[in-house]
Each structure stands twice: as C-alpha cells, then as structure tokens.
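Colleague: Quick one: sequence and predicted model below, then my questions.
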Amino acid sequence: MPDFKNRVLSFFLVGIMLVFILLALIVGGLVHYTIKEKRVQSYQHELELVAVAARGNDQELLKKQLKAAEKDLHGKLVYLSPEGKVLAQTGKEEPPVPRQPLQGLDGYKKDILVSTKHMDHLLYTLPVKEDSSGNIRGYVQLIILEQAANQTERTVWLSLSLGFLLSLVIVLFISIRVLDRIVKPVEEATSTAKELARGNFKARTYEYKGDVGELNFSLNVLARNLEKMTKSYESQQDRLKTLIENMGSGLILIDSDGYINIVNKAFKEIFREYTDSWSGHLFHEVFPYKEIKEIVEDTFIMETNIRKQVVLPIHIERKNFDVYSAPVLNSLGKLRGIVLVFHDITELKKLEQMRKDFVANVSHELKTPVTSLKGFAETLLDGADGNPEIRKKFLTIIWKESDRLQHLIQDLLDLSKVEQGFSLNLQKVNLSAIVEEVIVMLETKAKEKEITLKYSVEGDTTVEGDAPRLKQVFINLINNSLNYTPKGGRVTIRLKESSEKVTFSVSDTGIGIQKEEISRIFERFYRVDKARSRNSGGTGLGLAIVKHLIEAHHGRIHVKSKPGEGSTFTLVFRKEFVE
C-alpha cells in the first residue's frame, strides 16, 4: 500500500507543480510587463523634468535637476547636443558610451523616450524640443547599468519565488496530511480486503470517524457476515463430511456431467486400490464393473431411484452388494447428479447360506445314525435277538452309531458355545507339554496306519491361554492330519519361539486341499473328502471350532496345501494375551 500512497502523492505533486508553473508564467509575465512599464514611466517623468530645465537655459537649475534625477534613478544623466556632444552631466567622469550624432538615428526625432543598449549599460534618451518651433535642441540621456535597472524586477522575482516556495511547502504539508486522512483508511481497507480474499475472515480494520470511515465500517460488517457464514458453512460441511466418511456403506457422488466428485472412506476400504484416482474422472472411464455402469446410466436416463443386488469380484473374493442409486434434483426438478450407495451384504448372504447348509447338514448327519439305530432296533425286535452273534453285531453297530450321534451333539454344543462367546481361563501354559500329551493320545492311531509321527520344538513355548481349549485345538488338527494321510505317510509337528510369538505347525503328506476349497474348510460341516471323514467318524465341525478358539486367543491360523502332496496348518500365538 505505500506504493498507492506514493502514487497519489506523486499525482498531487505533479498537479500542484503544473498549477504553480502555469501561475508563475502568468504572474511573471504580468510582473515583468508592469514593473518595466512603471520603470520606463519613472525614467520618462524624471527625464521630462530635466528637459524642462534644459529648455529654460538655466544651467544651475539644469544641474540641480540632473543631480536630483541621478539620485532618484541611480544612474548617470547627460544632457547632449543634437550632434551628441555632452553639454552637461552628473559627475566628472566621461559617459561610458561612445559619442555619436543622434539626429540621424531613427526614433530620436520623435518626442518619445528611446531605449538602447550598449554593452552592459542601458541608455534611455528623451529629445528636448524648442517650445515655439518644435526643433530639437538637444537630448537628455539616462545611462544606467542593466543590472541596476533590473534590480527591482529581480527583487520582485525573488519575493515571488520565496512566496511560491513557501506556498508549495504549505500545500505539500496540507496535501500529505489530507492524503494521510484519506489514503490511510483506504490502505487499511485494501489490506483487510486482501486478507478476506485469502480466506482470513477474522481480519478487521480500524473504523475512522466521518465519511472517510464509512468504507472501513462497511468492510468490517462484511467481514463479520462472511465469518459467520463461513463458520456456518464449515460446520455444515464438517457434519456432512463426518456423516459421509463414517457411514458404514460405500458412497459415490457423481455430478450431472458424469464426473465423480466424492468417494467416501467406506467405499475405498471395500474396493481398496481401485478407488485411489477416481475423483475428478468420468464414471464410465474408471468403473471396472459393467453392472454399476448400467445402474448409473439407467438413473441418468430415467431420473428415478434404482435398487439392485449385484455380485462383484473384489481381488480374490466375490462380494454381494445391495446397490441403491438415486438422482439428485434441484428445487426446479433439474438433475444435478447421482448418489450411489453400496451396502455390503456378503456376510448376510453367507449367514443365510450357512443357515441353509446348517439345517441341511444337521438333518443329514442326524438322519444317518437315527436311521441305523431305528433299523437295527426293529431287526432285533423282529426276532434277530435269538442269534447271539447277530445280536452282538447289531448291538455293536447301535453302540457305534449312538457314540457317533453323541459326538455330533457334543460338537454342536461346543460350536454353539464358542460362537456365542465364552470366558477363557487364562494362565501361563507350556504348549510343548500340551502337544506332547496329544501326541501320546494319538500315537496309537498313527501306528495303526503306519504313519511316521515327527515332533520338534525350539525355544520357550510358554504363552497365556486356556489349556483345555488349546488341547482341543491340537487334537483336532493332528487328528485331521492322521485321518487324511494315507497308510505309510508322514505327519510333522513343530513348535518354535520367536521374539513375541510362538508358532505351531502340523504338516502331512495326505490328500491335500484344492485351492478353491481352502477358504471353505472352516465352514461348519464342510468336508474335503466326505467319504473318508465319515468313515473316520468326523462331523465336519472340528475346523470351525478350531477357528473360533484361535480367534478367542487373538491368534492367527494359516493353511497351505497342494492336492496330492499334503497340507500344513500353522497357528501363531502371542506370548502375552492382549484383550
């Protein structure tokens, strides 16, 4: 803003200088003309007095008049003959001009004052005429230095210059004061306006009194209103952003031109790297799913709400979404954009399918032993109990089927407990000791199938956990490896300590698991080899129970498998249990 003040001040100064120069030229011309006219008139008046004395032929009076004129005019006076001869003069020195006849010179014949210049002297000559005839009897001449003649004019010019300079200083001082009173509020108002333009609505300016301060007052009112509006807008934006970003469903906002404006956090978490650069792009350029493009296009065309369930591949998974598309209309009913909401219903679909599978599997699993029990009981009731061998065989089958039924019911109860939540009896337990107990329990089964059972341990395998629950986990995993490993195979068990974790793994050389089945083996009643698991007495609930127990201990479970080569189940436990 100093530049603005300097520009205004420079403008004022240039204007004032131009006015003063013009005024000086006008006044100077008038002064020069007036002073010169007055000076010449005074010269002529004095010389006329001398001329009167000269016509009277009174030498004493002439000398007296010459001296008086010399005193008044501050120059040398000379009375000359028509031929230019000095007849009388003031002082004794010769006139500082050459003698010359004056009759032949133009202008001297007239009864007027003639002015000439010789070197640095000015000569004013007045003819003296006879009273009766009018003939020129001589000339009265004033000889004066040009500098002395112009002294009065120089004095006046000096006074004028000093006056002009003093006036200029006064005007400049007044202009600066006035500019300060005018420009300073403008400078502060401009500075405040710049701050407002930058978005700093807290900026204020000093409110001056009078008309000058009206701009500052109005600017402060504007700033307060802008601040209030901005706070209201920011508050609404924050609430809207918080709502959009923290809603559980994915949301996309598309404008009327088809450009994506908003992609919320939930949508990015669902689709991950696909959404990093979607904002600012046309939807049909970035949407990788044909079904979603069709939904958006139909909404643009029909301008009505559309709801559709779709299945989309997300990385290695296929997820179910309930997609809701709605047009955004303004007060005039004109389309301004489209909002898309993605409800992830994958888990609901899975639960629905699991419920169906559970009912079907439980019905099937219960039907087989119940049918066997009923059939053999009816056979015994029909008279087969008379043969001891048949009776014993049937009773053995009934006992096995009832035992199988009991295991199924117990597994269902265990699964129900872990799914509904239960409290762990946490204490320091040595996983190596628990695994060794399980190996002792299953060693006989391994020998029967001629399976080599190897076990190794490294480091301190003490963790915080529930010993009976962990034992149940190890029994399930090692028993599954023995069940699915053919005769003559190998099962390897390892326990290894790391910095903050203990890792348990069981590897076998069994039938292995297909890649697409790995994600399903922890489902209830799912069997990789249904015939083998039924023959071994499995219920299909063991791995589901294992998964829930490991998650309850805040551990992780990993599976690696190749069909025909075997499988490896790995459990990772924390040494310290963290809720």
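Modeller: Thanks, I have it.
Colleague: use CA for all of it now, contacts and neighbours both
Modeller: OK.
Colleague: In this structure, which helix is the longest?
Modeller: Longest helix of the chain, by residue count under DSSP state H: helix 2-55.
Colleague: wait, isn't residue 514 in contact with residue 559?
Modeller: No - with contacts counted by C-alpha atoms under 8 Å, residue 514 stays clear of residue 559, the gap being 11.4 Å.
Colleague: try this one next to it:
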Amino acid sequence: MSKLNRLTKNLYLLFTLSAVGFVGLLLGIITDNKAWQIIALLILGVTIIVFIGALIQNHRENRVIFRLQRAVKNLNLQTQAKPVLVRPDDEYKGLADEINELASAKDDEYQKSLAETTEIEKIINVLPVGVMVVDQAKDVIFANSQMEDILERQIKPEPHPYTLDIANYELLTMIDSVYSDHQSTRTEISEVSNDPKTIDVQVVYNRIKNSFHLVVIAYDISEVINIKQMQIDFLRNASHELKTPVTAISGFAKTLLDGAKDDPESLTEFLKIIDQQSDQLTSLINDVLTISHIQNHESNAAEPLLLRAFVDQEFKTQSNQIKAQNIQVENLIDEEFQVKIDSASLRRIVRNLISNAVKYNRPSGTISIDASRQGSFWYLNVKDTGIGISQKDLARIFERFYRSDESRNKQEVPGTGLGLSIVKELVDSLSGKITVRSQRGVGTTFTVRLPYID
C-alpha cells in the first residue's frame, strides 16, 4: 500500500512539473520571454531527472520484491533459500529480515530432517532384512541393498511400479491383497528368486493422514531351515550309527549269556565282535565330542612346528593299518618347512586325511603328502591311489555321516562317517579352505589351504 501511495505521489509530482514546464515554455515562446523559456526548460530537466530517479527506485524495489517472492517460493518448495540482502534504510528491510529468519529456521529443520533420514537409511541398509517401501500409487520409493540381494535384481532409485522388481506370484498376491484389504499380512514364501530360498515376508499397511504406503519386510530364513534340517538329519544319522554297534553288542552279549559262553570258539568270536563294535561306538562318541569342541571354538594357541616330522609321526601312529594294506607312503615335505598353527587341530586334520587315504586305498597303493607356501597361505596336499570318489558324491563328502551308497550298503569301509566333516569344520575354524579332486579308479587328492602365520 505504501508503494502505491508513493507511486501516486510521484506521478502527481511528475505530472505537475511537466504541466508547469510545458505551460512556462509555451508562454515564454509566445511572449518571446527568454527568462520564462529558461525556467521552463529547467523545470522540464528537473522533471526528467525525477522521472529517471523514479525509474531507478522502482527497479530497485522490483528487484527486492522479486528476491522476496523467490525466497517465499523456495520456502514453499522446501528448498534452501538464499538470504535476501537489502539496504538498511530500505522499507522492505523488516520484511526481508523476517523471511531470512524463517528461511534459516526452515533450513535448519530441513537439514536436521535430512540427517535423520540419512541415518535411518544407513540403519536400514545394514539390517539383515530386506526393506521395500511402496507408495499409494504402487510405486517403489525405497529399497535397501538386502532386498536387492533377496530378489536378485538391481532396484532403480527413482519411483517405479513394484511389479518390475517382484516376479514371485505369491508375493505379488500378498501385496495386492494388502492394497485391497488395508490389512497387514505375513507368511513364508519359497523361490522368491531364481535360487531356491525360503523367505519370511511381512507386508505392513501404514496410513499417514490422507494417504498410505506399504512396507515389505523380507528375511531370508533358508539358513535357519537348513540348520533345522541338519539337526534332524544329525539326530537321525547318529541314531542309525549308534544303533548298529549297540545292537551288535547287546545281541552277542545275550547270546553268550544264553549259553554260547560255554563254547570256547563261539566265546572268542563273539567277544572279538563285541570288542570291535565297542571300538566303533567309542570312535563315534569321540568324533561327536570333537565336533562339539570345534563348534564351541575350543582351540589352543598357535605354535611353530616342523611339518615333515609332524606328518611322519602321524604315519607311525597309523603304521599298523598302513602295513595291513601294504601301502607305500611318501612324505615329500621339505625338512625345514615350518608352520605356526594349533598343533591339536592340525593333528586331527592330518590324522583323518591319512586314515581316509588308507581306508579307501587299494592294496599296495600309495599315499603321498607334500606342502608348499604361496604368498600369505600354505598348502597341504594328501594324495592317494585309491578307489576314488564319484562325481555325484564329491559335493556331499563333507556332510556329517555321509557315505557313498556303495560303502554304506556293503559296509566295505569301516568308520563313523564323521571324519571328513570334522576335517572341514577344523579347517574352517582355522580360517582355511579344503578342496578335493578325484577320479574313480585313479585316486583322490585333498588340498588344505591355511593362513601362513609368521
């Protein structure tokens, strides 16, 4: 309003000065009065100067108004507004200061909200669950990296239909149901992606004022289910393995008590069988206890040892079994080769690998062991010329109680079925890796890679 009043006054002043100047100039020309003419020209000059000054002032005011309008617009758009700078004597100084204070307060609030949002996104991104937010328009507006891993596809950051990311029919049906019923739901879904997985999925309906969105929370429980299945398999297999020696011991003991003890030949034969089955039972119990110790992370401190002498000692420990098979052993490890490791764990590894090489070797076969260092790792190779392992069995030989169909059915090879499983868990506990190469009728090579500790 003040600007309109000032503009009106300026127009009146310009009109008045112009009228006076033109009238004075006209009278001076008519009367041929030079003084009137000069005065009139001066008045017109002053009028022009006032007009130019008014234009400049109006331009300055328009610039200030434009900056104020832009600042207010930025506030409405929730974007950062630059401060409006005006002269101390400008009539808009108070208004500019108020807008600047409001912009500063809103910018602080925006930065705080942005920091909180960023922090929340960081937390969501490190959660072990997949999170996807779908708005009312059925567009994905957020998804963390875990959801990408579960769906096995890259999710675009810009809004897009959720059907572009989700291919599983059951999950799509869940989301559509929540959109229709406005009720949260939860279930387990299999095969969400190309790989077989079991996912615990919860679709949460969340209303905010006049709109709503869905939060899809997915957690891969495949490992949990696998562990449960492994526990069931372990109990079933352990019961099966325990049943055989216990049944044999109990049966032959009852036979002896029923009168077979009076026959010297039967007595000796049955007692040998009971002794063998007792050893089998003891071996199984020791293997189970070993697995328990490994899982409880019970290990000793690493100590330096000469590997060749260490392996020779293990060959001597199993010399009776080696001689019974007439097997030739070759220790190809350099005498000065030294490693630093938990000796108890390494002893179980080497003992089980040598025992395995003896059991599955052919008569008059060969076992050779060598070792080498490559960078920050050292490698132990145990090679035999035995019956080998079929390709269908290679992927499962480290499973607990697993034996090939041939050895399980015919019981050609004695053992608990836990030896290689123990080796695998011991190697894993030492931050190592074990691999196997084998060919039926040719032989098998186990390679253990372990960190080299200076």
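Modeller: Looks like it came in fine. Remember, predicted model here, so these are calculated numbers, not experimental data.
Colleague: who are the neighbours of the longest helix of the first structure, in terms of helices and strands?
Modeller: Identification of packing neighbours for helix 2-55 of the first structure by 3 or more C-alpha pairs under 8 Å, 6 or more residues apart in numbering; DSSP states H and E yields helix 59-73, strand 121-129, strand 136-145, helix 151-197.
Colleague: The second structure: matching residues for the first one?
Modeller: Looking back up the chat, that one is helix 59-73 of the first structure. Aligned by TM-score structural alignment, helix 59-73 of the first structure corresponds to no residues of the second structure.
Colleague: Ok, the third one next?
Modeller: Strand 136-145 of the first structure lines up with nothing in the second structure when matched by TM-score structural alignment.
Colleague: which helices and strands does that strand pack with?
Modeller: Helices and strands in packing contact with strand 136-145 of the first structure are listed as helix 2-55, strand 76-80, strand 121-129; criterion 3+ C-alpha pairs under 8 Å, 6+ apart.
Colleague: what do you get if the cut-off is 10 Å, keeping everything else the same?
Modeller: Packing partners of strand 136-145 of the first structure (3 or more C-alpha pairs under 10 Å, 6 or more residues apart in numbering; DSSP states H and E): helix 2-55, helix 59-73, strand 76-80, strand 86-89, strand 114-118, strand 121-129.
Colleague: Indicate which one of those is closest to residue 237 of the first structure.
Modeller: Ranking those by their distance to residue 237 of the first structure (criterion: C-alpha to C-alpha) puts helix 2-55 first, at 39.0 Å.
Colleague: in the second structure, which spans are strands?
Modeller: Along the second structure, counting by DSSP state E, strands occupy 130-134, 139-143, 160-161, 185-190, 198-208, 211-220, 303-306, 328-331, 338-341, 366-374, 377-384, 433-439, 443-451.
Colleague: now the angle from the last one to strand 377-384?
Modeller: Put simply, strand 443-451 of the second structure runs at 160 degrees to strand 377-384, going by axes from the mean of the first three to the mean of the last three C-alpha atoms, to 10 degrees.
Colleague: ok, now the second one?
Modeller: Orientation of strand 139-143 of the second structure against strand 377-384 (the same axes, to 10 degrees) gives an angle of 100 degrees.
Colleague: mean shift between strand 139-143 of the second structure and the first structure?
Modeller: Averaged over the aligned pairs, strand 139-143 of the second structure sits 2.0 Å from the first structure after superposition, using mean C-alpha distance after the TM-score superposition for the first structure.
Colleague: and what of the fifth one?
Modeller: When the first structure is overlaid, strand 198-208 of the second structure sits 2.3 Å from its aligned residues on average, using mean C-alpha distance after the TM-score superposition for the first structure.
Colleague: and what of the first one?
Modeller: Compared with the first structure after the fit, strand 130-134 of the second structure shows a mean deviation of 1.7 Å (mean C-alpha distance after the TM-score superposition for the first structure).
Colleague: Give me the residues contacting that strand.
Modeller: Judged by C-alpha atoms under 10 Å, 6 or more residues apart in numbering, the contacts made with strand 130-134 of the second structure from elsewhere in the structure are 124-125, 139-151, 155, 159-162, 175, 201-205, 212-220.
Colleague: Put the buried members of the residues you listed into a PyMOL selection.
Modeller: This is how PyMOL selects the buried members of these, with burial counted by 16 or more other C-alpha atoms under 10 Å:
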select buried, resi 124+125+139+140+141+142+143+144+145+146+147+148+150+151+155+160+162+175+201+202+203+204+205+213+214+215+216+217+218+219+220
